[in-house]
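Undergrad: Model the structure of this input:
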Amino acid sequence: MVMTMTMTALDEQAAVLALTKATHTQPWHHTAHVIAATGSALKLTNGDVAGLDETDQAHLADLRSRLNIEDLNQARDLITAMRAAGVHLITVLDDAYPGNMLWANNYPPFVWVRGRMVPEDYRAVAIVGEHDSEHAVTAARALADAGLTVIAPLRTDLDAAVHQAALEAGGRTLAVLAGGIAAPGTLGPYANVAQQIGQRGALVSPLWPDTTPTHHPTAQERVVTCGLAATVYVTDGGDGGPGQHCADMTLKTGKHVFVPQQLQQEHPWVARAGFRGGITVVQDTDELSKHAVNLVDMCSQTTMF
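TA: Okay, here's the model as predicted:
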C-alpha cells in the first residue's frame, strides 16, 4: 500500500532535496545543519534567513543562486515515484529522522528507506569488519539474541553474513547501501539478503536513488553506518582500514566503540584511537552483548528516533 503525504510535508521534503541538489561549494551536511536550524526548507527557498549566522546566510545565498522552480517540481516527482516503488524519504525535518544520527556533526540531509525503521531501532549496534566473518557472525547473533538491532553495510560477503545471522536469530537489521537505493548495481550479489532485510528491517541510502555504487567505502556510507547506531563494534581490521575509519568517526561523535581483545593486541591503531577513552575491549561476544545492552539502555532517556 502506498502511503499518502500532505502537500505541506511533500513540499518540505522536495525543498530539502532541491537545496541539497544546489549544494556545490560546501558538503551536504552544511546544508543539513542550516535546514535543521531553520526548521523549514521551504522558508530557506524563499530566502528567510531568520536565526542564521553570517556563515549560514552566505551558504543559503549560494544555494538560492543555483535553485530554480524546476528543481522543486522534479523533487516532488521523484518522491512520489519512489514512494510508488516502495521507497520512502526521511529528511532532517521529519520526526522519523534517526536521532542517533544527530550525534554527528556531518549528518546527511536525507535518507531513502526501503522497509521500516521503528522507534526501538535506537537500541542498535553497528558491526564493522574486514575479514573475520566467523567472528562478525557470532557477534551479530549475540546482539540479535540480546534484543538489539544490528547495523552493517551491505557491500561485502562479511556484511551479508552479518545481516543473515542477525535475521536468522530473529533480530532486526538495517543495511546501509553503497549506492543509490534504486540503482541496478547497488545490491550486487546480495539481492536475496536485501529482500529479507527489507521485510524484517530496512535498507538505507543517503545518496540520490540512481547513484552508481563505488568500489570502496565512502564517507557518507560510514557516517550513516556509524550514525544509525548507538555504539559500534569493530571486529577486525588493519591500520587505515574501514574499521579504524569507522572507530575514529564514532569516537568524534561522543559515541562508544567496542573491540575484541585480539584486535587490541594485534593493531596499535586501537590504542591510538582510544588514548582519550571511548573504546572498551571485550573478551567475547557475550561480554559485548552485556556491555552494549547496558550502554543503550543507559541512554534510553534520549529520544533517538
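Undergrad: From now on I want contacts and neighbour counts done on CA atoms only, so please keep to that.
TA: OK.
Undergrad: mind listing the helices for the stretch 201-305 of the chain?
TA: With DSSP state H, counting those that start in this stretch as the criterion, the stretch 201-305 of the chain has helices at 219-228, 242-252, 261-266, 269-273, 285-298.
Undergrad: Okay, buried residues for the shortest one please.
TA: If you call a residue buried by 16 or more other C-alpha atoms under 10 Å, then helix 269-273 has these buried ones: Trp269, Val270, Ala273.
Undergrad: residues contacting the second one?
TA: Neighbour list for Val270: Gln244, Leu263, Gln264 [criterion: C-alpha atoms under 8 Å, 6 or more residues apart in numbering].
Undergrad: By neighbour count, which of the residues you listed wins?
TA: Neighbour tally across those (other C-alpha atoms under 10 Å): the maximum, 21 neighbours, falls on Gln244.
Undergrad: my guess is Leu167 contacts Leu174, does it?
TA: No - here Leu167 does not reach Leu174: they are 10.5 Å apart, not a contact under C-alpha atoms under 8 Å.
Undergrad: Settle it for me: which of these two has more neighbours?
TA: Counted by other C-alpha under 10 Å, Leu167 and Leu174 do not tie: Leu174 has more neighbours, with 31 against 22.
Undergrad: element containing that one?
TA: strand 173-176 (DSSP states H and E).
Undergrad: For Leu174, see how far away the residue most central in space within the chain is.
TA: Centroid-nearest residue in the chain, with C-alpha atoms, centre = their mean: Val224, separated by 2.2 Å. The gap separating Val224 from Leu174 is 10 Å, by C-alpha to C-alpha, to the nearest Å.
Undergrad: Next, the second sequence, to be compared with the first:
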Amino acid sequence: MNEFIRYIDQRLDERRVDFWLSTARKLTEQDSRLSLYLVTDHNFPRNLRESYDCPPLIWVRGELSPEDNSSISIIGSRRASRDSLDFSYEAASAVAKSGFCVISGLARGIDTAAHRAAIDLSARTVGVLGFGIGYPLYPPENAVLAEKILDNGVLLTYFPPSSPPTPSSFVARNSVISALSKVSLLVDGEEKSGSRTEVEFALQQGRRVLFWRAAAEKHSWIRLFAMQENVGIVESSDDVVDELRRAYV
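TA: Model prediction:
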C-alpha cells in the first residue's frame, strides 16, 4: 500500500491541481454563498471526514456549523404513505427540538417531510444534492424548500458546480448522506431503492441504522437487515431521540 501511495504521489500533476484550485476560487468569487471545503480544512464536517469513503472535497451553499456534527440522516421513499410522511415529520421535529441537525436528500416524500419539519422550527438542516450547485434543482417543486433551508442550514454536494445529475450520482450522494451522521433513520423504502443503498452505505461506514417498526412490518428486506449488528427498530420519535443521545455521548 505504501508503494502505491508513493506511486500516486510521484505522478500527481501539481499544475492540474493548481488549475482546479484556481477555477474553484473563481467560482466562489462569482457566488458569495458558495464555498469549497477540502478534507484538510478544520471546519470540514467531522463525521464525513471520519468515514472511510470520505470525498476529498465538498461544495457548500450556505455556512457550515459545528451543530451539523450532531445530526441524524432521515431517508425513505419518494412515494411514501401518509403515515410514513407523518412519522418522518414527527421524528425530524423531535430531534430538531432536541438540538440535532436533520440531514436528508431534498427528494420528494420522506426527505421533503424531514426538511420541512426542521424549517418549521427554524432548526438546522442539511440538504445533500446528487448534482452540482447551480444546476436547476431536482425535483423542481423543491426549489422553494431549498431556499428556505439556507435560512438556517446548507446545501452540500461533492459534484462540481452546475454538474448535471446522472443515475449513478444519486447513488453516490447516498454515501454522503449516511456519512454525515452517526445515525440513519429509514422511515420507508422498497427493496430496490436508493433508501436501501443508503442503509448499506451506513452499515459499511460503521453507522447506526434505525428502522421505523411500521416499515419493518411492511418490508421483508428490512426484517432481514434488522438481524445485523448496529441496527435498531424504533416505534416513536422519543425512541429516535434516545438513540441519538446515546450515539453522541
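Undergrad: coming back round to it: Serialize the buried residues of helix 269-273 of the first structure to TSV and add fields for distance to Asp239 of the first structure.
TA: TSV is the format used below for the buried residues of helix 269-273 of the first structure (distance: C-alpha to C-alpha, whole Å):
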residue	distance to Asp239 of the first structure
Trp269	6
Val270	9
Ala273	11
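Undergrad: Nearest to Lys290 of the first structure among those residues?
TA: Nearest to Lys290 of the first structure, judged by C-alpha to C-alpha, of these is Val270 at 21.2 Å.
Undergrad: on that earlier part again, from the buried residues of helix 269-273 of the first structure, which is closest to Met249 of the first structure?
TA: Ala273 (10.0 Å).
Undergrad: The closest one touches Asp248, doesn't it?
TA: Yes - contact status for Ala273 of the first structure versus Asp248: in contact at 6.3 Å, counting by C-alpha under 8 Å.
Undergrad: What residues does Asn69 of the second structure make contact with?
TA: Contacts of Asn69 of the second structure by C-alpha under 8 Å, 6+ apart are Pro45, Arg46, Asn47, Cys101, Leu180, Ser181.
Undergrad: and what of Leu185 of the second structure?
TA: Ile72, Ser73, Ile74, Ile75, Val209, Leu210, Phe211, Trp212.
Undergrad: What residue in the first structure is paired with Lys97 of the second structure?
TA: Using TM-score structural alignment, the equivalent of Lys97 of the second structure in the first structure is Asp145.
Undergrad: Tell me where the second structure has strands.
TA: Ranges of strands in the second structure, per DSSP state E, are 34-38, 57-61, 71-76, 101-104, 125-128, 153-157, 183-188, 208-212, 231-234.
Undergrad: Nearest to Phe4 of the second structure, out of those strands?
TA: It's strand 57-61; of the strands of the second structure, that one is closest to Phe4 of the second structure (C-alpha to C-alpha) at 21.6 Å.
Undergrad: Tyr37 of the second structure maps to what in the first structure?
TA: Residue pairing (TM-score structural alignment): Tyr37 of the second structure is matched to Ile90 of the first structure.
Undergrad: Contacts only, for its match.
TA: Each residue near Ile90 of the first structure by C-alpha under 8 Å, 6+ apart is listed here: Gln13, Ala96, Tyr97, Phe110, Val111, Trp112, Val113.
Undergrad: The first one - how many residues pack around it?
TA: Think Gln13 of the first structure. 26.
Undergrad: In contact with it, which residues?
TA: Contacts of Gln13 of the first structure by C-alpha under 8 Å, 6+ apart are Ala41, Arg76, Leu89, Ile90, Thr91, Leu93.
Undergrad: that older thread, take the contacts of Asn69 of the second structure and write them to CSV, including distance to Asp13 of the second structure and neighbour count.
TA: Listed next are the contacts of Asn69 of the second structure as CSV, based on distance: C-alpha to C-alpha, whole Å; neighbours: other C-alpha atoms under 10 Å:
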residue, distance to Asp13 of the second structure, neighbour count
Pro45, 27, 22
Arg46, 28, 17
Asn47, 29, 19
Cys101, 39, 26
Leu180, 30, 29
Ser181, 34, 28
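Undergrad: Now compare those and name the two farthest from each other.
TA: Between all members of the contacts of Asn69 of the second structure, the farthest pair (by C-alpha to C-alpha) comes out as Arg46 and Cys101, at 13.6 Å.
Undergrad: can I assume Thr112 of the second structure is in contact with Leu106?
TA: Yes - contact status for Thr112 of the second structure versus Leu106: in contact at 5.8 Å, counting by C-alpha under 8 Å.
Undergrad: any residues in contact with both of those two?
TA: With C-alpha under 8 Å, 6+ apart as the test, Thr112 of the second structure and Leu106 both reach Asn142.
Undergrad: Those two: which is more packed in?
TA: Leu106 (28 against 23).
Undergrad: what about the more buried one, distance to Asp68 of the second structure?
TA: Going from Leu106 of the second structure to Asp68 of the second structure by C-alpha to C-alpha gives 16 Å.
Undergrad: what's the answer for Val241 of the second structure, then?
TA: Applying C-alpha to C-alpha to Val241 of the second structure and Asp68 of the second structure gives a distance of 16 Å.
Undergrad: Also Trp212 of the second structure?
TA: 23 Å.
Undergrad: How about Ser51 of the second structure?
TA: Relative to Asp68 of the second structure, Ser51 of the second structure is positioned 15 Å away (C-alpha to C-alpha).
Undergrad: same check, this time on His115 of the second structure
TA: Applying C-alpha to C-alpha to His115 of the second structure and Asp68 of the second structure gives a distance of 14 Å.
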